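S.K.: Everything below, folded, please.
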Amino acid sequence: MLERLPSLGGCAATSRLAPGFHCPTLSHRAAIDPSVARSLELARHGLDMVSPAALVSSAMPDGRMLTLWADAGRAAREIAAFSAHDAERYPRFLTSFSRVSAVLQAVMAANPLSIDQISAPDLVMLVGAARKLRRLDRADARRLLRWMPMPVADLVSEWFESESLRTLVAAEGLLGAFLGPRSPGSSLQLLLLGAREGHPISTGRMPRGGMAALVTALTRAAREAGAEIRVDAEVREIRVQDGRATGVVLATGEEVTARVVLSSADPRRTFGLVDPAHLAPDFIRRVRGIRMRGTLAKVNYAVSSLPRFAGLDRADEGDQRARLSGGVRLCSGMTALERAFDRAKYGELPTDPWIELMVPSITDPDLAPEGQHVVSAYVQFAPFTLRKTSWDHERDQLGDVTTRTIATYAPQFPSTVVAREVVTPLDLERTYGLTGGQIFHGELALDQIFLARPFLGWARYSAPIRHLFLCGSGVHPGTGLDGRSGALAARAVVKSGLC
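M.R.: Take a look at the predicted model:
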């Protein structure tokens, strides 16, 4: 395994912000698929997942806070303070979402169909998905078909009347997407990401020891299986002879030969490492046509005390820690979400971004010195390309805007900051290899999922070059750091008989 950076982790890396402070550099959620974790025996290699009491909270400008607890009944009682109607609807929404997710789970767990020749395994998958679809009642079957192309603002408005709850749920489907809540198709990402656990809100489960613990467990499992792992090993070229991948050439000029080459880089970056003479012009055109417009930035903080949100002034420390144990979303409403996206559409620096922050040191105190914390903040919408300036010039401005936005809800936050790290969309591409800053290696859209991921005709992990396979999020199911794309790609390699 070849890693370009000096250390392992990639999007699951950990930053040392200051002595004793360790924060997830990029992803602060670990949605590793349980079946993948079991097959790799990650628990035996030290992985211990911690589940917070709260899924997510929403801090509001008026000082109130809405918390969706992991316990659905407790969450409904919380919602009742905002809307009795929504408190009654929330459990029904979760039930309907879970039923719909069962169909999507069946599709996401299987190899995409071949549009040229449907095999026996394809038929088995189709029959299984069809059975799950038939088990849905008529209302849920219609919802599945309606929800996928819908604006997420319309979906949540059909269920809830409270603006705070609508915004809290809708935001789940917008993270990293070049879509606003009123954009057609913005419900799709909510469905795909939620289908992993059958719940519209990600659980926010974290490895004990931070994301570094996940990387350590994966590294141990790989080495036990015989893998050789090298860092500071940037791949400059995928070597091709007679239409077959034979290995790679490193930036140092060293050639590494291999029977099979698997790339977890995005499709555009992967095929950019291949001499164009080995690819058909139409294939190159289609690779370049994959939409990869990133909108996410990241700001990480070391802080001297737990953030004190205005809505929790009267809460005891135990209640504060419980409510902040999941994600905290900072956005005043659906209109603010749409306006934040409007600025991204026109290449403008965010001035009032919506933020999802986590305090991973609540569930894992070892990430910070005693009594102190680390805060991990997703910042949306931050366009990859700025119209009148560049991210190299606006890095500090982005950090300042993020700090000011958090201070709107937690006034004392700026005075507690010990250290700060700003990761711009350009950094996501330049340092971590995410083309366009797109965290899913390609936008999750109806024309870029399942048998169209990365595009029609090449959705089954292989490439026009024999012995070259893709195993990153740019191929089905494409839902990020859950291990599913890699697991399905590994099965495809084994099935090919090449190893």
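S.K.: going forward, measure contacts between C-alpha atoms and count neighbours the same way
M.R.: OK.
S.K.: hey, where'd the strands end up in the stretch 251-400 of the chain?
M.R.: Along the stretch 251-400 of the chain, the stretches classed as strands by DSSP state E, counting those that start in this stretch are 255-257, 261-263, 296-303, 327-330, 354-358, 373-380.
S.K.: can you list contacts of the last one?
M.R.: When contacts are defined by C-alpha atoms under 8 Å, 6 or more residues apart in numbering, strand 373-380 is touched by residues 21-25, 28, 175-176, 295-306, 340, 350, 353-362, 365, 367-368, 402.
S.K.: and this one, so I can compare the two:
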Amino acid sequence: MCDISNLIYVCVSTCIMLIVVSVCVYSQAAYLQKGGLKTAVLERRHVLGGAAVSEEIIPGFHFSRCSYLLSLLRPHIFRDLELKKHGLKLYMRDPYAFTPMLEGGVGGHPPRSLLLGSDLAMNQREIGKFSETDAKAYPEFITHLDKLASAIHPLLDSPPVDIAGLTGGALRRRIAALRSALPLVQCGLKLGKNIPDFYEIITAPIMKILNRWFESEPLKATLATDAVIGAMTSPNSPGSGYVLLHHVMGELEKEKGAWGYVEGGMGGVSKAIASSARSHGADIFTEQDVHQVLVGSDGSAKGVVLKDGTEIYSRVVLSNATPYVTFKTLTPQSALSPAFIKAVDQIDYTSPVTKINVAVDKLPNFLAAPTPDGKPGPHHQCSIHLNCESVEVLQTAYEDCKEGRPSFRPMIEMTIPSVLDPTLAPPGSHVVLLFTQFTPYSLVGGRAWTDQDREAFADSVFSWIEQYAPGFKSSIVGKDILTPPDLERIFGLTGGNIFHGAMSLDQLYLARPLPSLSDYRSPIKGLYLCGSGSHPGGGVMGSPGWNAALAAMADLKRG
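M.R.: Take a look at the predicted model:
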């Protein structure tokens, strides 16, 4: 038995793309340590970062095994923790999106493609290949979307409004609750006359919005990918508009909406934040698998017990596991009410994601943008959207999955970070990261995935890539296939969901993950949620940890 800290972080799982819970944990540890509280972080795996990790799965090739791009990390966390000082190096991408067509060339020319970046004039030329009307409308659309996304920022760095405090309690709590409403007021003021547009985009299918602005399928489908990425939803599903907004509200190096690569892979983010936390005195331990939260006779958290039986005492415990793992696995069920347990069981963790990491001995050569010399073109640094030339293709892929089948023609987002970061692969070789949808957690009839199923789906993905970039299959020297059950087993992502719970309207803001849990405080006094399952949700963001730190510090101050 030992008493090593004021606060313990239980690091059981994290989330991809977005969303990395250990980032929240390490940043939170740094803030609380700076505030004078001795902290300890207990990481289940051998490598720091949860799902924001770099792993050498194939000798010589270093993969961002789950999370693979950075954008949503809050700027104040980036600055406060001095992440560049602690080794974080970024590679900005420009252009950033490439959508090749699967069609025959005309007049001896390559197939068409759509390339988007920061150069607005170039974007309009690219879009004009499909629609001059869309090319003219695009700048206004981007400005409009930026206004809506920017308005959300005050909500990201604060807990949801304290409704209970506003509607009851002592005068002091009511005054504090009024302050909690300030970010919501700031959001409303920023939106101004755009409030109806904001309401529409967070509730509507994204196609209702895109069809109003554009007519060309490649542009609509490319934009729609951000409305379904990581989510078991289709472009025609209500609420998919918010998923798009969530993915465009970040910034990198003061560039709004930008996404970039981290040198050495996404583990570089976790290492930098952990280094910052350690510099302030925090202790971080790997291969420390937490078995259960210790709950005292007074019903409050007293620490944790590890799988090896070691008991560690602490005044506060913060869990970045999913709500399901936290309350169904780590918390003694006798300490929770049956009604609460039933509510936890209802949280939606449906996931459509299979991540495939591939080592190749040569760069993919796309028919739509040939590079016969083997040298990278501008499009190689992008998020490369395959099987995304029409919304119908995305919709059909979604419907396959709803019936329990991996998509026959899956949506594929390909990134090749080694084009910009030479530390990831041997000279001339590359790491190719494939974020694919849609794949169900269980196959038809509730059947579990087998190795044969995994190989068959991966081969289908490779065959589709082959049609866009002949020679891709023969360039493969190794692969790592992570279906939804694999993401759950390895990283603790319930259901394989990269966001620690669906980013649907019934699981956002005041209802994330449940109305009774939206302020990060659990029914167990001293036990807090600090991961992506809490507000504001998934992404390599740090906001859930920041907000949970504020709640924990406020409670400790009050005693």
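S.K.: After superposition, what's the TM-score here?
M.R.: Put the two chains on top of each other and the TM-score (TM-score structural alignment, normalised by the length of structure 1) is 0.95; 497 aligned residues with a C-alpha RMSD of 2.1 Å.
S.K.: quick revisit: take the strands of the stretch 251-400 of structure 1 and lay them out in JSON lines including mean neighbour count and distance to residue 211 of structure 1.
M.R.: Shown next, in JSON lines, are the strands of the stretch 251-400 of structure 1 (neighbours: other C-alpha atoms under 10 Å; distance: least, C-alpha to C-alpha, whole Å):
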{"stretch": "strand 255-257", "mean neighbour count": "15", "distance to residue 211 of structure 1": "29"}
{"stretch": "strand 261-263", "mean neighbour count": "21", "distance to residue 211 of structure 1": "22"}
{"stretch": "strand 296-303", "mean neighbour count": "25", "distance to residue 211 of structure 1": "14"}
{"stretch": "strand 327-330", "mean neighbour count": "25", "distance to residue 211 of structure 1": "16"}
{"stretch": "strand 354-358", "mean neighbour count": "25", "distance to residue 211 of structure 1": "13"}
{"stretch": "strand 373-380", "mean neighbour count": "27", "distance to residue 211 of structure 1": "12"}
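S.K.: TSV for those strands, including distance to residue 145 of structure 1?
M.R.: Below are those laid out as TSV (distance: least, C-alpha to C-alpha, whole Å):
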stretch	distance to residue 145 of structure 1
strand 255-257	47
strand 261-263	33
strand 296-303	28
strand 327-330	29
strand 354-358	29
strand 373-380	28
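S.K.: Of these, which is nearest residue 79 of structure 1?
M.R.: The stretch from the strands of the stretch 251-400 of structure 1 with the least distance to residue 79 of structure 1 (C-alpha to C-alpha) is strand 327-330; that distance is 15.7 Å.
S.K.: To what extent does the closest one diverge from structure 2 after superposition?
M.R.: Superposed on structure 2, strand 327-330 of structure 1 shows a mean distance to its aligned partners of 0.6 Å (mean C-alpha distance after the TM-score superposition for structure 1).
S.K.: residue range for that strand in structure 2?
M.R.: With the alignment judged by TM-score structural alignment, the segment of structure 2 matched to strand 327-330 of structure 1 spans residues 383-386.
S.K.: Relative to residue 307 of structure 2, how far out is the equivalent of residue 378 of structure 1 over in structure 2?
M.R.: Applying TM-score structural alignment, one finds that residue 378 of structure 1 aligns to residue 435 in structure 2. Remark: distance between residue 435 of structure 2 and residue 307 of structure 2 (C-alpha to C-alpha, to the nearest Å) = 33 Å.
S.K.: Quick one: the strands in the stretch 451-559 of structure 2, in order.
M.R.: Counting by DSSP E, counting those that start in this stretch, the strands of the stretch 451-559 of structure 2 are 476-482, 527-529.
S.K.: possible to save those as CSV with distance to residue 311 of structure 2?
M.R.: CSV is the format used below for the strands of the stretch 451-559 of structure 2 (distance: least, C-alpha to C-alpha, whole Å):
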stretch, distance to residue 311 of structure 2
strand 476-482, 33
strand 527-529, 16
